[in-house]
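**Q** All I have is the shape, not the residue letters:
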């Protein structure tokens, strides 16, 4: 590896490499998520704020990881996403209406100003479990949600049911943030989910 790295650097390339968490680790990870995250972080570091072109050269085991780790990091995908508010390795909200479309304008802008960046990598890291298969779930379906439209929420609910999950659905005409626009109804829903009757 050192020879290859040296030759590439001599040819004018910047080289990024690291040992994977699953290799030589006295406390090895139990699934792929740590290795996938490590590969993705390394590629995002290489891309940098400048949007550098990157050639990924996985060897052996790393080839398996690259398939999961590089999703969305292709040059075309990054260029297409640039208009949607993505700046690797973060996602930034660009439109207050996505989360707060049913709030008065002043409140909408206030809460929008409080939003922070979100790690892009976390959107591509697989979940490690599905507790909803074991624990009964209450779901508040926000009908005017522009971040996750009602149809998308309904598809997720159907997926839970198809896999044997128990899910009780309450519909509310609200945006993505009902705790702001419909706080009373949201509190009542939580209390009912907690087992209170007559709410």
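**A** Looks like it came in fine. In this text the structure is predicted, and so the values were computed from the model without any measurement. Residues are numbered from 1 along each chain as shown.

**Q** Only C-alpha atoms from now on, for both contacts and neighbour counts.
**A** OK.

**Q** Residue 72 - that's part of a helix, no?
**A** No. Judged by DSSP: H, G, I helix; E, B strand; the rest coil, residue 72 forms no part of a helix; its state is coil.

**Q** So the closest residue to it other than its chain neighbours: helix, strand or coil?
**A** With CA to CA, 6 or more residues apart in numbering as the criterion, residue 72 has its nearest non-adjacent residue at 6.7 Å, and that residue is residue 78. Judged by three-state DSSP, the three-state class of residue 78 is helix.

**Q** which residues does residue 138 contact?
**A** Residues in contact with residue 138 (CA atoms under 8 Å, 6 or more residues apart in numbering) are 167-170, 193.

**Q** I'd like the distance between it and residue 162.
**A** 16 Å (CA to CA, to the nearest Å).

**Q** take the one below as the second:
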């Protein structure tokens, strides 16, 4: 999935917490069918062996490396937690033409995930952050059953430290952005998404749950294509 239409930007995909790059496979295939080359930013805060210890800033550096490796225009598409290191890491990335946030944490300067929820960060930031009590319901309630079962099996550990990092300069201040609000999200409440979406240049709506890229990859890829072409 590396050959795309040279007239279109490369899309760098950023997964969320507890996930690995393979979560994007179906949507990558759909985007390839529309002529897009895609690249994946692998976030070191998510992993299995050993338990991850990386910070949000480490994730931000991983995203920036993927972007800097592209010789040409880039659109970055970030999901869920991935919105935080995306905003942190891409200030001054001159080849990024657009940011797309799907059901994502879109934070402003000085905010962390903890502060966004009105909570103090824990004094001890070692260890991992637990999955939702029922990840299948929280993350994949509208995903086909076989796909959702495999997605839950593929989840990995997430460093607690990554959830405490504070954004120092959010890239959406300088780069045009679109926020896709998921209207039936069981993980990030739609009302909270609406608040964060106010930071974005434009807003789109998805009549589904937290993981559109698994629930309906072709339809989601078509929405991404429409967003990119609308600029």
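**A** Great, that's in hand. The structure presented is a predicted model; accordingly, all values stated were derived computationally and were not measured.

**Q** Quantitatively, what TM-score do the chains reach?
**A** The TM-score (TM-score structural alignment, normalised by the length of structure 1) is 0.50; 113 aligned residues with a CA RMSD of 2.7 Å.

**Q** Which of the contacts of residue 138 of structure 1 has the largest number of neighbours?
**A** residue 167 (17 neighbours; other CA atoms under 10 Å).

**Q** which residues does the residue mapped onto that residue from structure 2 contact?
**A** The equivalent of residue 167 of structure 1 in structure 2 is residue 201 (alignment by TM-score structural alignment). Going by CA under 8 Å, 6+ apart, residue 201 of structure 2 touches 176-179.

**Q** which one among the residues you listed gets closest to residue 150 of structure 2?
**A** Taking CA to CA as the measure, residue 150 of structure 2 lies nearest residue 179 of the contacts of residue 201 of structure 2, at 27.2 Å.

**Q** what does residue 186 of structure 1 align to in structure 2?
**A** By TM-score structural alignment, residue 186 of structure 1 lines up with residue 220 in structure 2.

**Q** Would you tell me what helix or strand its match is located in?
**A** Residue 220 of structure 2 belongs to helix 217-229 when elements are defined using DSSP states H and E.

**Q** Distance check, the equivalent of residue 130 of structure 2 over in structure 1 against residue 129 of structure 1.
**A** Using TM-score structural alignment, the equivalent of residue 130 of structure 2 in structure 1 is residue 92. To residue 129 of structure 1, residue 92 of structure 1 is 27 Å away according to CA to CA.

**Q** now do residue 119 of structure 1
**A** Here residue 119 of structure 1 is placed at a distance of 20 Å from residue 129 of structure 1 (CA to CA).

**Q** Now do the buried residues in the helix holding residue 220 of structure 2.
**A** Neighbour-count burial for helix 217-229 of structure 2, counted by 16 or more other CA atoms under 10 Å, picks out 217-218, 220-221, 223-225, 227-228.

**Q** Just give me the residue right at the centre of structure 1.
**A** Compute the mean C-alpha point of structure 1, and by CA atoms, centre = their mean the closest residue is residue 123, 2.1 Å away.

**Q** sec struct for the aligned residue in structure 2 for that residue, please.
**A** Using TM-score structural alignment, the partner of residue 123 of structure 1 in structure 2 is residue 163. Of the three states, residue 163 of structure 2 takes helix under three-state DSSP.

**Q** My guess is residue 163 of structure 2 contacts residue 114. True?
**A** Yes. Using CA atoms under 8 Å, residue 163 of structure 2 is in contact with residue 114, at 7.0 Å.

**Q** ok, which stretches of structure 2 are strands?
**A** Along structure 2, the segments classed as strands by DSSP state E run 10-14, 38-41, 46-47, 74-79, 96-102, 157-158, 177-182, 202-206.

**Q** what does the third one correspond to over in structure 1?
**A** Meaning strand 46-47 of structure 2. So strand 46-47 of structure 2 sits over no part of structure 1, by TM-score structural alignment.

**Q** Please apply the same query to the first one.
**A** Taken onto structure 1 by TM-score structural alignment, strand 10-14 of structure 2 occupies no residues there; it is unmatched.

**Q** Right, I'll leave it there.
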